[in-house]
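Trainee: can't give you the sequence, but here's the structure:
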């Protein structure tokens, strides 16, 4: 009997100590110290954009929605200032189309440039065959990434198969005036 009272005594003492050490309020605002420390450890990044480039016109491309278009998705530092279609091939009499490339004015592309570079024209890694005598149109749609998205991208947590990276000879400075 004495042993049973002693066990209840220790059980009650342990319960009182646990209750005394438990906080009486719960922080539901999300502003606790660990969240603040984590948020402050994310550096501020320069602006980065997901850019969709659409070239349409009398080009060699599949017909979709009654148009011939080529789309390319890029990730660029800084906003796109301008895009140009530049002839890179030789116009031969026996060939109806001439090779062109898209040159985009930005501060470089990710992941080739891990930080913004000098603002200038850079080649997008797409060759577009334009039929002689035609002038295709270029449309650009850009969406700025949040600082958190850039952080996740830099730490390899953001995966997007939709965004193409520059490959081959893309993202080199383009000699465009």
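Mentor: It's in. All values derive from a computational prediction rather than experimental measurement.

Trainee: For the rest of this, base every contact and every neighbour count on C-alpha atoms.
Mentor: Will do.

Trainee: Quick check: the residue nearest to residue 118 when sequence neighbours are not counted vs residue 41, distance?
Mentor: The shortest distance from residue 118 to any residue other than its chain neighbours is 5.5 Å, reached at residue 107 (Cα to Cα, 6 or more residues apart in numbering). As judged by Cα to Cα, to the nearest Å, residue 107 and residue 41 stand 25 Å apart.

Trainee: which one of the two has more residues nearby?
Mentor: residue 107 (24 against 9; other Cα atoms under 10 Å).

Trainee: so what secondary structure elements neighbour the top helix by length along the chain?
Mentor: In the chain, taking DSSP state H as the definition, the longest helix is helix 2-21. Counting contacts by 3 or more Cα pairs under 8 Å, 6 or more residues apart in numbering; DSSP states H and E, helix 2-21 packs against no other helix or strand.

Trainee: mind listing what's buried in the helix or strand following it?
Mentor: Downstream of helix 2-21, the first helix or strand assigned by DSSP states H and E is helix 33-40. Going by neighbour count (16 or more other Cα atoms under 10 Å), nothing in helix 33-40 comes out as buried.

Trainee: what about versus this one:
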């Protein structure tokens, strides 16, 4: 009987928590990272874009430090009478874009690397966002460069700079 008690006392115990405790116990060298999200943004409507399935849409994928808030379309070009469309950009409330910001920054609006030509007149375009939080393990692999993901969204050009709040 004594051998049975010793055997029970030495067996590993399982947790019924959220699962993070077990993951942390298995990978004690992985620090806890702030939330990072894969964000798909789609702007559709009265814009200059190819017609697909009866809609004109522009899509972009981003990796944003959370929390991720509102997305808005901001006019960045000059409205000229001789031109039928005006340049706009998407601004998203977050703590910055990865990898341009290797860690979260100030929570504010940041530009997505997308320029959209909005036709004058008619209904304003709609913005739809889908966000998926990455696991702490995935964030660790991204930050340490051990992830071999060839489809990682990156920023080139004019993306991920702070955007005006208005």
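Mentor: Thanks, I have it. These figures come from a predicted structure and were not determined experimentally.

Trainee: Just give the TM-score of the two.
Mentor: Once superposed, the chains reach a TM-score of 0.82 (TM-score structural alignment, normalised by the length of the second structure), with 145 aligned residues with a Cα RMSD of 1.9 Å.

Trainee: how about the helices in the second structure?
Mentor: According to DSSP H, the second structure carries its helices in the segments 2-10, 20-26, 136-144.

Trainee: Comparing those, which comes out most buried?
Mentor: helix 136-144 (a mean of 16; mean count of other Cα atoms under 10 Å).

Trainee: And for that one, what's in contact with it?
Mentor: For helix 136-144 of the second structure, contacts defined as Cα atoms under 8 Å, 6 or more residues apart in numbering pick out 30-33, 35-36, 102, 147.

Trainee: ok, 7 Å please
Mentor: 30, 32-33, 36, 147 (Cα atoms under 7 Å, 6 or more residues apart in numbering).

Trainee: Which two among these are spaced furthest apart?
Mentor: Greatest spacing in the contacts of helix 136-144 of the second structure, by Cα to Cα: 32 and 147 (17.1 Å).

Trainee: need the helices of the second structure in JSON lines with distance to residue 48 of the second structure, can you?
Mentor: Formatted as JSON lines, those follow (distance: least, Cα to Cα, whole Å):
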{"stretch": "helix 2-10", "distance to residue 48 of the second structure": "67"}
{"stretch": "helix 20-26", "distance to residue 48 of the second structure": "45"}
{"stretch": "helix 136-144", "distance to residue 48 of the second structure": "34"}
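
Trainee: who wins for proximity to residue 75 of the second structure among these?
Mentor: helix 136-144 (33.1 Å).

Trainee: ok, average deviation of that closest one from the first structure?
Mentor: Per the superposition on the first structure, helix 136-144 of the second structure and its aligned residues are separated by 0.7 Å on average (mean Cα distance after the TM-score superposition for the first structure).
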